[in-house]
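have a look; sequence and predicted model below, questions after that.
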Amino acid sequence: MMLNRLVELGLDVKEARFYLTVLELGEATVRQIAEAAGVSRTNAYDILDRLARRGLVSQLEVGPTHRTMVVATDPQRLVDEWEERGRRLESIVPQLRAMHHKTGVRPRVRYYEGVEGIQTVLYGTLHLSSSLLGILSMRDLLTVPGKTVMDHYVSRRAETGVRLRVIRSREKETEDMWPTDPRALREARYAPTGRVFTMTMFLGGDTVALISSRRENFALTIESPEYAELQRNMFEILWEASLPTIDPVSRPR
């Protein structure tokens, strides 16, 4: 409907109805337009003033009595108006971008509950970066989301070419599994004795993913360049203090 289209273009309902009436009548007095458009004469003069300022209508005097009549200008004026708005907007976009970059972007935090939420966050780490950092609580991961899920995750990570540097606690190991293995794109180290991890953390790009134990049963992702950089620096400090696991290729037979 034409009325709705004009409202979408920035006219209010009464302005749109008034403007369409002027177009239909061709040339009319304010009273005639007000009656046909269904608006009061007082409102009609206010609407006329607003439309005239936008260049959509004009007034002229006709006949020997110089009667004031209202006529619509070429509707192309609507197109010209929007093009002008576009040019004005384009002129300030660089300033808006500068303000946006100056103030930065607020961190995005997402909270997930239960086993399904934990799996969502776990598999989501495969899309963060081609290289992940991880601090894993093995015993807790083998409980939730469970060994079957973890075996599948490990396979998917290698298949998709995502490398992993990971630190684990000896105290949280339940099996001699997933050591350093170039074929699996994994380099693993054990944290210093006494450093026991009760949660799992993955870090990729600007996102930190946290997975709790079964007791608290939740997962969390934090998308923040500053927080990710903090965790990355802390990981590297711990990495330097940790001991390598044994590459299965180099194990004695």
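Perfect, thanks for sending it.

please count neighbours and contacts with C-alpha atoms only from this point.
Fine.

please enumerate the strands of the protein.
In the chain, the strands defined using DSSP state E lie at 57-62, 67-72, 108-113, 131-136, 163-168, 186-190, 200-204, 207-211, 218-223, 243-244.

what sits closest to the most centrally placed residue in the chain if chain neighbours are left out?
In the chain, the residue lying closest to the centroid (C-alpha atoms, centre = their mean) is R108, at 8.5 Å. Once flanking residues are discounted, R108 sits nearest to E223: 5.0 Å by C-alpha to C-alpha, 6 or more residues apart in numbering.

alright, now check it against this:
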Amino acid sequence: MKKLLSLFNLRSIEADVYQALFYGGQMGASQLAKSANISRTSVYDILERLIEIGLVSETMKSGVKMFNVQPPEKIKLLIKEKEREVSSAIKTLDNIKKEYLNQHKGMKPRLQVFEGRSALQQMMKDMLLYKDTTVEVYWPIKKMISLLTPSFFEKFHKERVERNINIRAIWPVKQTPSMKNYSFLKVEPRLKREVKLAPPNVDFSLGYAIYGNTVRFISSSKENFGFLVESQELAEMMSSQFKIIWNISKPVK
């Protein structure tokens, strides 16, 4: 219920009134105020907003105003309307993104620092703003799974595939994970992933991902930080370095 109501940005007290009406059935304002343990004046203000949103309906019964929650079919229509609004907003954002990139060409490199698991997960999610592209990652994979969690990677890679983002990854030999334990790391065409193992004498604990004009670095859980550098020159240099190691690495099959 809370997850559903969060879609409509309800305040806690508004959600309480809605739930009291949902579980208590049709009732008047006085009865609802008692059920939700708030004043009658407050309940009228809240009901007015819930009606405006479309979650609650109002009827007259023997000259008394009665309130009830809207049926699931109506709520579903409201959610679909929100989906359309989000879809429209995304299209607008795509246009804004093009303007942003045009206006910021030739600007000085930009640096952002991220600390802690949540911030690092968000830094990785930013990759999903792109689509129909290829990302090159130099990745101590076991350490990254430990740092960002398996559940995060499972959701991340599902969305990545949906956005047609291909991965070319280099892992250290000592960091090779069990594919049985982490099915989301399988090397299959449908998962849009190529993986190679670096030469045995090449080991690393700092990972990085290259795409667009950005390079994103992530440390191990020991240091628990990352940073993003937005620089076309750096991205091209790191990509060249990646390709050299890629060409002397062995494919994972």
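Now that the structure is in, tell me what you want to look at. The structure displayed is predicted, hence computed values, not measured ones.

deepest-packed of the strands of the first structure, please.
strand 207-211 (a mean of 25; mean count of other C-alpha atoms under 10 Å).

residues in the second structure matched by it, start to end?
Aligning strand 207-211 of the first structure against the second structure (TM-score structural alignment) gives residues 214-218.

what does that stretch contact?
Outside stretch 214-218 of the second structure, the residues that touch it by C-alpha atoms under 8 Å, 6 or more residues apart in numbering are 120, 123, 206-210, 224-232, 234-235, 238.

that stretch: average distance to aligned residues in the first structure?
Comparison of stretch 214-218 of the second structure with the first structure after fitting gives an average deviation of 0.6 Å (mean C-alpha distance after the TM-score superposition for the first structure).

hmm, back to that, what does the residue nearest to the centre of the first structure correspond to in the second structure?
Using TM-score structural alignment, R108 of the first structure pairs with R110 in the second structure.

same deal with Y123 of the first structure?
Match for Y123 of the first structure (TM-score structural alignment): K125.

what of L6 of the first structure?
Counting by TM-score structural alignment, L6 of the first structure has no partner.

now L141 of the first structure
Per TM-score structural alignment, L141 of the first structure is aligned with M144.

number of nearby residues for its match?
Here the number of neighbours of M144 of the second structure (other C-alpha atoms under 10 Å) works out to 20.

Y182 of the second structure too?
14.

test my guess that L147 of the second structure contacts S221.
Yes. Counting by C-alpha atoms under 8 Å, S221 is a contact partner of L147 of the second structure at 5.2 Å.

so between those two, which is more surrounded?
L147 (20 against 16).

give me the distance between that one and E115 of the second structure.
12 Å (C-alpha to C-alpha, to the nearest Å).

just to revisit the earlier point, please name the residues that touch the match of R108 of the first structure.
Counting by C-alpha under 8 Å, 6+ apart, R110 of the second structure touches L228, V229, E230, S231.

for Y111 of the first structure, same thing?
Taking C-alpha under 8 Å, 6+ apart, one finds F218, A219, L220, T221 in contact with Y111 of the first structure.

could the residues you listed go into TSV alongside distance to R31 of the first structure?
Converted to TSV, the contacts of Y111 of the first structure look like this (distance: C-alpha to C-alpha, whole Å):
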residue	distance to R31 of the first structure
F218	68
A219	67
L220	65
T221	63
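
please point out which of these the second structure shares.
Contacts conserved in the second structure for these, counting by both residues aligned by TM-score structural alignment, their matches' C-alpha atoms under 8 Å: F218, A219, L220, T221.

state the distance from the residue nearest to the first one when sequence neighbours are not counted to A34 of the first structure.
Spelled out, that is F218 of the first structure. Once flanking residues are discounted, F218 of the first structure sits nearest to E113: 4.4 Å by C-alpha to C-alpha, 6+ apart. Distance of E113 of the first structure to A34 of the first structure, given as C-alpha to C-alpha: 60 Å.

start and end of stretch 166-178 of the first structure, how far apart?
Start-to-end span of stretch 166-178 of the first structure (C-alpha to C-alpha) is 10 Å.
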